[in-house]
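1. dropping the sequence and predicted coords here.
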Amino acid sequence: MVTRLSISTGARVFDALVAGPPEGRAVLLLHGFPQTGLVWQGQIAALAAHGYRVVAPDQRGYSPGARPQRPEDYRMGLLVDDVVAISEELGWAAFDLVGHDWGGAVAWWTAHAHPGRVRTLTVASTPHPRALATTLRTDQDQRRRSHYMIDWRETPATEERMLAHDAQELRRLYAGKVPQDSAETYVRRLSQPGALTAALNWYRAGRPDDAIGVIDVPTLYVWSTEDSAFGPAAAEETGRWVKGPYRFETLQGVGHWVPEEAPEALTHLLLDHLRAHGEY
């Protein structure tokens, strides 16, 4: 049974979905833009049924109790700090970390900064940040795919455009690939005063303070052939930035919204990965 949980980390309060036995192996799921922890509903139920303790928080800006106003309050180091603070509040000394889209970026950075805490890493869609940086310099296709990130840094023009006409442009991002009830939940959440600006501040926060290097923990990276944001060059480059056990899987004919477009396939890969590194 999936229930709701409020996680207080001092100055911030994060809304979260939780399921599975309290004594189960800990798994933390990080969503991306423009979604919430609900993106993981298929994976939460399946993992809980296999005895895992699963928590999927609405991250900084998405939880009303964790919504600072300034773009600089969404720097990557602070987002990683949120992950650590949430895990400490949950009493988790170590946990398996899963991320998609921006949640995938935070997951990469967390695994690099805190390898002793992250038992395994699973990322859907988002390549290793250094792999993405490399291909943005060398691959015209990836530069074209990533151009939207520059456009979305405009403020308040982006918010006004996305929310105009009953959030028509925001709804279009889901492109019929996300379940309708989930899409409506995302639109309602992001239509709250200041919520979409907070979510877009992830794009406006500027470059990370530090450089990221290779990842030591066991890593599963899942890329899909119809992903509009991340192309094959960055996906293939990612393996160069993992020196721990690494598995790269490609989902044919699937778009960017992997957890919801291909929930069964992703869950199967995730469970295999967790079982393979249960004693790591």
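-> Right, received. Where do you want to start? Everything numeric here is computed off the predicted structure, so don't read it as measured data. Numbers count the residues shown, from 1 in each chain.

2. contacts, neighbours, all on C-alpha from now
-> OK.

3. of all the residues in stretch 134-149, which ones are buried?
-> Judged by neighbour count using 16 or more other Cα atoms under 10 Å, the buried positions of stretch 134-149 are 135, 136, 142, 143, 146.

4. got a markdown table for those, with secondary structure and distance to residue 215 too?
-> As requested, these are exported to a markdown table (DSSP: H, G, I helix; E, B strand; the rest coil; distance: Cα to Cα, whole Å):
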| residue | secondary structure | distance to residue 215 |
| --- | --- | --- |
| 135 | helix | 18 |
| 136 | helix | 20 |
| 142 | helix | 22 |
| 143 | helix | 24 |
| 146 | coil | 23 |
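
5. what's the closest of the residues you listed to residue 178?
-> residue 146 (21.1 Å; Cα to Cα).

6. in terms of contact, does the closest one touch residue 227 like I think?
-> No. Taking Cα atoms under 8 Å as the definition, residue 146 is not a contact partner of residue 227, at 11.5 Å.

7. what about versus this one:
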Amino acid sequence: MDSFRRDGLTFDVRDAGPGDGEPVVLLHGFPQDSAAWDRVAPALHQHGLRTLAPDQRGCSPMARPRGRGHYRLRETVGDVLALLDAAGLERAHVVGHDWGGIVAWALGAWHPGRLRTLTALSVPHPAAMAKAMVTSDQALRSLYVALFQLPVVPERLLLAGDGAVLRRLLRGGGLEDDLVDHYVRRMQEPGALSSMLGWYRALPLSGRDPVGTVRVPTLHVWSTGDAFLGRAATEATARFVDAPYRLEVLEGVPHWLPELAADRVAELVTAHVRTAPPSAD
């Protein structure tokens, strides 16, 4: 499949690997798209896994509704359920990075019957994040979140001078020029950046739908080099998982784990997938 539909929106998706392989859904964050997984997916395919990597709401050109209510967590989670339904999958392994990781946490809490395993890259459980905001330096690390919720200002700032600020932020995080150019081009598409910022602007609405305890086997991967997400929330996350849980700490890698630690991420995901009991689907 190369696309799926939900509520009149069409989402692009990269469906690759063995057709009969264990399905692994790969969810990107901001300002990424499904290309974030280009270095991870081939290694998963070599281990017999099928990958489905959608361009999420706001990124897919035909899935950019206007209004922040369309980007609340209930909607972005519903998109992944629609992907599973369109692919004819009762359950799948789900891997999420950045915002995709938050969607993965919510899926694990709200729809555990649709997941075989959960892997969250970088991001802690949302409840652990909320606690760390008032007990650690996490609030300082997250100042950009408040900026991104302002009207108009972040679009003008990030895309000024052919996206110079966005380019500088991504290069400063260690991404190579080809990836930087690709992500900036995507955000320069009509309506793309405003739509992706809708995820941040919907945070006050998403907060009304708390993410509770996750009851799915969970792998959490975090790096000491992540400038945005600190140790406090990471170490508190285990309290919100009532299932086998493993924290893997990488040393010195910046936030962009799928791109900058692809081999290790693929190795960890493959091993985690193999811990799941045989599927009865």
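-> Cool, the structure landed. Here the structure is a predicted model, which means the values were calculated and not measured.

8. rewinding a little: which two in the buried residues of stretch 134-149 of the first structure are spaced the farthest apart?
-> Farthest pair in these, by Cα to Cα: 135 and 146, 10.5 Å.

9. so the most centrally placed residue in the first structure is in which element?
-> The first structure has residue 103 as the residue nearest its centroid, 1.8 Å off, counting by Cα atoms, centre = their mean. Counting by DSSP states H and E, the element that carries residue 103 of the first structure is helix 102-113.

10. distance from that helix to the second structure after superposition?
-> Compared with the second structure after the fit, helix 102-113 of the first structure shows a mean deviation of 0.6 Å (mean Cα distance after the TM-score superposition for the first structure).

11. how close does the next helix-or-strand element following that helix sit to the second structure?
-> Once the chain leaves helix 102-113 of the first structure, the next helix or strand it forms, by DSSP H and E, is strand 118-124. By mean Cα distance after the TM-score superposition for the first structure, the fitted strand 118-124 of the first structure averages 0.3 Å away from its aligned residues in the second structure.

12. ok and strand 118-124 of the first structure relative to helix 102-113, angle-wise?
-> Counting by axes from the mean of the first three to the mean of the last three Cα atoms, to 10 degrees, strand 118-124 of the first structure points 150 degrees away from the direction of helix 102-113.

13. could you pull out the strands in the stretch 1-150 of the second structure for me?
-> Counting by DSSP state E, counting those that start in this stretch, one finds strands in the stretch 1-150 of the second structure at the ranges 3-6, 9-16, 22-27, 49-54, 92-97, 115-121.

14. so for residue 163 of the second structure, which of the ones you listed sits nearest?
-> Nearest to residue 163 of the second structure, of the strands of the stretch 1-150 of the second structure and by Cα to Cα, is strand 92-97 at 22.9 Å.

15. which bit of the first structure covers stretch 122-130 of the second structure?
-> Stretch 122-130 of the second structure corresponds to residues 125-133 in the first structure, going by TM-score structural alignment.

16. buried residues in that stretch?
-> Neighbour-count burial for stretch 125-133 of the first structure flags 125, 126, 127, 128, 129, 130, 131, 132 (criterion: 16+ other Cα under 10 Å).

17. same thing with stretch 173-182 of the first structure?
-> By 16+ other Cα under 10 Å, the buried positions in stretch 173-182 of the first structure come out as 174, 177, 178, 182.

18. again with stretch 13-28 of the first structure
-> For stretch 13-28 of the first structure, by 16+ other Cα under 10 Å, it's 13-21, 25-28.

19. okay, these in JSON lines with distance to residue 190 of the first structure next?
-> Shown next, in JSON lines, are the buried residues of stretch 13-28 of the first structure (distance: Cα to Cα, whole Å):
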{"residue": "13", "distance to residue 190 of the first structure": "17"}
{"residue": "14", "distance to residue 190 of the first structure": "15"}
{"residue": "15", "distance to residue 190 of the first structure": "14"}
{"residue": "16", "distance to residue 190 of the first structure": "16"}
{"residue": "17", "distance to residue 190 of the first structure": "18"}
{"residue": "18", "distance to residue 190 of the first structure": "22"}
{"residue": "19", "distance to residue 190 of the first structure": "25"}
{"residue": "20", "distance to residue 190 of the first structure": "28"}
{"residue": "21", "distance to residue 190 of the first structure": "31"}
{"residue": "25", "distance to residue 190 of the first structure": "32"}
{"residue": "26", "distance to residue 190 of the first structure": "29"}
{"residue": "27", "distance to residue 190 of the first structure": "26"}
{"residue": "28", "distance to residue 190 of the first structure": "22"}
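
20. to which residue of the first structure is residue 154 of the second structure aligned?
-> Taking TM-score structural alignment as the criterion, the aligned counterpart of residue 154 of the second structure in the first structure is residue 158.

21. before we move on, what about residue 140 of the second structure?
-> Matched by TM-score structural alignment, residue 140 of the second structure corresponds to residue 144 in the first structure.

22. so that match versus residue 272 of the first structure, what's the distance?
-> To residue 272 of the first structure, residue 144 of the first structure is 34 Å away according to Cα to Cα, to the nearest Å.

23. ok, now which ones touch the equivalent of residue 40 of the first structure over in the second structure?
-> Superposed on the second structure with TM-score structural alignment, residue 40 of the first structure falls opposite residue 37. Going by Cα atoms under 8 Å, 6 or more residues apart in numbering, residue 37 of the second structure touches 26, 28, 53, 258, 259.

24. preserved in the first structure, out of those residues?
-> Here is what carries over to the first structure from those, by both residues aligned by TM-score structural alignment, their matches' Cα atoms under 8 Å: 26, 28, 53, 258, 259.

25. from residue 133 of the second structure, how far off is the closest residue to the last one other than its chain neighbours?
-> With Cα to Cα, 6 or more residues apart in numbering as the criterion, residue 259 of the second structure has its nearest non-adjacent residue at 6.0 Å, and that residue is residue 36. Counting by Cα to Cα, the gap from residue 36 of the second structure to residue 133 of the second structure is 28 Å.

26. do the same with residue 240 of the second structure
-> 16 Å.

27. which of the buried residues of stretch 125-133 of the first structure fall in helices?
-> Members of those lying in helices (criterion: DSSP state H): 129, 130, 131, 132.

28. in JSON lines, list those along with distance to residue 221 of the first structure.
-> Output for those, formatted as JSON lines (distance: Cα to Cα, whole Å):
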{"residue": "129", "distance to residue 221 of the first structure": "13"}
{"residue": "130", "distance to residue 221 of the first structure": "14"}
{"residue": "131", "distance to residue 221 of the first structure": "12"}
{"residue": "132", "distance to residue 221 of the first structure": "14"}
